[in-house]
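J.: Sequence and predicted structure below; questions after.
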Amino acid sequence: MMIRRRLLAPTAIAAAAALLLAGCGRDTDSPAQADDAVELTSGPASGTVTIWAQGTEGEALTEFIKPFEEANPDVTVKVTAVPWDSAQNKYQTAVAGGTTPDIGMLGSDWMPTFANALQPKPEAIDTSGMFDFATTSTTFDGVEYAVPWYVETRVLFYRTDLAEQAGFDTFPTDWDGFKALAQAYQDEAGAEYGVALPSGGWNSFLSSLPFAWSNGAEVMDADQTTWTLDTPEVTGAVDYIDSFFADGIANRNPDAEAGSTTAAFVDGSVPMFMSGPWDIPGLKTAGGEGFEDKFGVGLVPASPDGTSTSFAAGANLAVFKDAENPEAAWKLVEWLSQPEVQVDWFSAVNDLPAQESAWDDPTLTADPKVAGFGEQLKSVKIAPTLTTWPQVSAAADTQLEQILRGDKDPAVALGELQSTADSLGTGQ
């Protein structure tokens, strides 16, 4: 998978957590209160606002916010584009040194680490129309510390032309049908492998969670106090994934070179994989004229007793405690959170809107591939909002690789993972 470049490597974020928890006093500081938030005035924004943003977002933001600057002629917004591979170090150093920007673009999975360095969201900024999972990622002890900017989820990309050749007119909705399609891609459409699935390495466990969630599994209890990683539901999902490798339908050791998944999808050698919305334009470009009519997206298949459920993530806009111009910063965040602005942002960079009402716009409904992501967003879960999750996830990656590449018994591996998670605790 596929967790887009937004997610930090587990070891990196764990190190960041250790530093920030020490520097910000997570164990000793009192939680922020709602009345600590900035009160927004009705006038236009003024002064200088600094914002750091990563990747494509950082590159596109300067041009995109010109309408905001035109509507607020006394404000100047300075955007710093930060590479994803150095963002973690840059933010943690800035927090420790009191040199943060006014606004930071924080991945939803970063929030537990950085929460104590952030200001509470002003009450005047309404997030009630946003996806619940997105606002959940910003909320600690009942206080929201950021505003969701965009969201992500994962669906199955599949070759519709080769599926028809293999005898499938529609994408399967259950596990049996999904595996049958993957097998038919090989038997009837000449594919080398029917589907690309994670077999180990960074975030492979997180990439597998949609199958576990679609089998009724949870990785924690509802209160996030107890890990539940060795249940029959998790084990059943791992057994199901493992069966693709055991039957030769998926490759245990796929090519990890950048662009290899796209190339295999375009040439039909591996006509199905799971990923996010950013791959839509990339596949159209790689496949050339007419290729957009040869592929579609399907929802995560469900087990016989489960419901299609995928992974969700995204990025939030947060204002740091050390912000020099917090009111103007929050006004920019508020502008970027408007449904019509989020639709324009999707058109600019293909980021999915966090505002649910934005999904009624023809810009998102006209393309069935994009609309498919909107449908999947109705049933998603996020990773645990805990500082120990990166360590648990990294341990899970190791165990999953030993199962899928080393034939380790799933029950044994998940039992060991449960013990590791119990020893790490929840960080609360």
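T.: Looks like it arrived, so ask away.

J.: can we go C-alpha only for contacts and neighbour counts from here?
T.: Noted.

J.: Spell out the residue ranges of the strands in the stretch 151-300 of the chain.
T.: For the stretch 151-300 of the chain, strands defined by DSSP state E, counting those that start in this stretch occupy the ranges 155-159, 272-275, 295-298.

J.: Quick one: closest of those strands to Leu417.
T.: Evaluated over these, closeness to Leu417 peaks at strand 272-275, with 24.7 Å, by C-alpha to C-alpha.

J.: Name the residue closest to the centre of this structure, please.
T.: Centroid-nearest residue in the chain, with C-alpha atoms, centre = their mean: Ala313, separated by 2.7 Å.

J.: wait, is that residue part of a strand?
T.: Yes: counting by DSSP: H, G, I helix; E, B strand; the rest coil, Ala313 is located in a strand.

J.: before we go on, here's another structure to hold up against the first:
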Amino acid sequence: MKRLFTTAALAALLAGPVSAETLKLVEVITSPQRTETLKGIVAEFEAANPGTTVEIISLPWGEAFQKFATMVSAGDIPDVIEMPDTWVSLYAGNGLLADLSPYLAEWEHTDDLSERAVALGQVDDKPVMLPYGFYLRAMFYNKDLLAEAGVEAVPTTIDEFRAAAEKVSALPGKAGYCMRGGPGGLNGWVMFPATVAGDNVFFDEEGNSTYDSEAWVEGLTWFIDLYKDGLAPKDSVNWGFNEIVAGFYTGQCAFLDQDPDALIAIAERMKPEQYGVTTFPKGPSGKAFPTIGYAGWSMMEPSENKDLAWKLIAMLEGPEGNVPWNKMTGALPALKSAESDPFYQSEAFKGWFEELGDPDVVPTTMPTWLEEFAFFKDSLAISSGQKALLGEITPEELAAEWADYLTKAQQKYISQ
């Protein structure tokens, strides 16, 4: 694939200039609301740059990795892409992401970027992506379902979480946990096992994956048992983002670990007094390890319109674009100035900001530095994870498969 990407990039560079008034923008974390908001920001950009046209291509998230890889392999490379954290190393490693250093050196809003945004957008000390916001997992809970099940207090530990899920699952047609067994479900396979294990370190010093360690196998078993014991809906083995969020706001299940972007659909369909957001439950070590993800804007290296592409990124990342974008997506802001906005002071965001302020809650970044991680997250983890949930392979077999794949990737990385 690397050779294919590189060939495509060179072909695109030699294909000749594209009209200076035309840009192609690919959106990959797609929903109707997000796309409409993006169109509004782009319309402002086009108005500020007369004669410029921005073509927006929206790829459904469940198919985005494969579809974008196909586009790149065919030489159909955009100028700007919404870049998920799990893809950065793959495309940066293939030389397809432009170094944004020259532009950031002169941008008036560079100092407004949070330290986390600056650090996470770099590969080999070069900024190749500007995160627009952060997606930190916290725990949604349905107050009505917990009361009906006789759960008197919101769980603060995984043992309390399991006990509450059992009580809710005893109600006719209800389940405790909205499990994401389909696309995008890797977070659950990281957070709960790490919390059970009391450690979120993915590799030892020699580059060996910890997934097949005794502690992590115990955590994987704990997570699998949630499904096998009927504490998650039976069809949740195939659920993606839309299904788990719908499962929560329709009252099918009482708990949902999700990012702030889930607030969009939930707040539209549930009253504030019907749900809450609390910190991710802590494990035996007294710590919790919710994942923190991010996405942002990258410029593709083969673009023939780099200066114009930067203007678009600056519009999207600057206050005029970033603030309304994050208010719609619900992401925690990448701009320091946005944190004082009244929107983020609302009760709905309390759980996430409590996590950020709790030293025993350790936000966990997945090993996105590995070129092989995108395939692991979007393909291998889904297929083998589903087999484990369905009892077709044991937790030990799952752990061994994942550890073997990740160990090879990490040892390749550290040997370079």
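T.: Nice, thanks for sending it over. Values in this document were obtained by computation on a predicted structure and should not be read as measured data.

J.: Drop the TM-score for these two in here.
T.: Put the two chains on top of each other and the TM-score (TM-score structural alignment, normalised by the length of structure 2) is 0.77; 385 aligned residues with a C-alpha RMSD of 3.5 Å.

J.: how about the strands in the stretch 301-428 of structure 1?
T.: 310-319, 352-353, 380-381.

J.: quick one on the thing from earlier: for the residue nearest to the centre of structure 1, list the residues it contacts.
T.: Listed by C-alpha atoms under 8 Å, 6 or more residues apart in numbering, the contact set of Ala313 of structure 1 reads 107-109, 134, 151-153, 382.

J.: Could you do Tyr158 of structure 1 as well?
T.: Taking C-alpha under 8 Å, 6+ apart, one finds 271-273, 295-298 in contact with Tyr158 of structure 1.

J.: Let me know the closest of those residues to Pro326 of structure 1.
T.: Val297 (41.1 Å).

J.: what does the closest one align to in structure 2?
T.: Using TM-score structural alignment, the equivalent of Val297 of structure 1 in structure 2 is Val277.

J.: Show the contacting residues for its match.
T.: By C-alpha under 8 Å, 6+ apart, the neighbours of Val277 of structure 2 are 138-141, 348-352.

J.: Need the residues that contact the longest helix seen in structure 2.
T.: The single longest helix within structure 2, with elements called by DSSP state H, is helix 395-415. The contact list for helix 395-415 of structure 2 (C-alpha under 8 Å, 6+ apart) reads 203, 206-212, 217, 220-221, 224, 370-373, 381, 384-385, 388.

J.: again, only using 7 Å
T.: Contact with helix 395-415 of structure 2 is made by 207-212, 217, 220-221, 370, 372, 384, 388, as judged by C-alpha atoms under 7 Å, 6 or more residues apart in numbering.

J.: returning to that earlier point: how much space is there between the match of Val297 of structure 1 and Pro102 of structure 2?
T.: As defined by C-alpha to C-alpha, to the nearest Å, Val277 of structure 2 lies at a distance of 41 Å from Pro102 of structure 2.

J.: same question, Glu21 of structure 2
T.: 22 Å.

J.: likewise Tyr275 of structure 2?
T.: Counting by C-alpha to C-alpha, the gap from Tyr275 of structure 2 to Pro102 of structure 2 is 46 Å.

J.: Check Gln411 of structure 2 too.
T.: For Gln411 of structure 2 relative to Pro102 of structure 2 (C-alpha to C-alpha), the value is 33 Å.

J.: Name the residue in those two with the higher neighbour count.
T.: Neighbour count, other C-alpha atoms under 10 Å: between Gln411 of structure 2 and Pro102, Gln411 has more, with 16 against 9.

J.: And that one, how close does it get to Glu82 of structure 2?
T.: To Glu82 of structure 2, Gln411 of structure 2 is 29 Å away according to C-alpha to C-alpha.

J.: Then Lys306 of structure 2?
T.: Applying C-alpha to C-alpha to Lys306 of structure 2 and Glu82 of structure 2 gives a distance of 16 Å.

J.: And these two? Which one has more around it.
T.: Just comparing Lys306 of structure 2 and Glu82: by other C-alpha under 10 Å the higher neighbour count belongs to Glu82, 22 against 19.

J.: ok, now how distant is the equivalent of the more buried one over in structure 1 from Trp330 of structure 1?
T.: Glu82 of structure 2 maps onto Met105 in structure 1 when the alignment is built from TM-score structural alignment. Look at Met105 of structure 1 and Trp330 of structure 1: by C-alpha to C-alpha, they are 13 Å apart.

J.: Now which residue in structure 2 aligns to Leu332 of structure 1?
T.: Per TM-score structural alignment, Leu332 of structure 1 is aligned with Leu312.

J.: Run through the residues that contact that match.
T.: Contacts for Leu312 of structure 2 (C-alpha under 7 Å, 6+ apart) come out as Phe45.

J.: Apply 8 Å and report the result again.
T.: 42, 45.

J.: for Ala329 of structure 1, same thing?
T.: By C-alpha under 8 Å, 6+ apart, the neighbours of Ala329 of structure 1 are 49-50, 102-103, 319.
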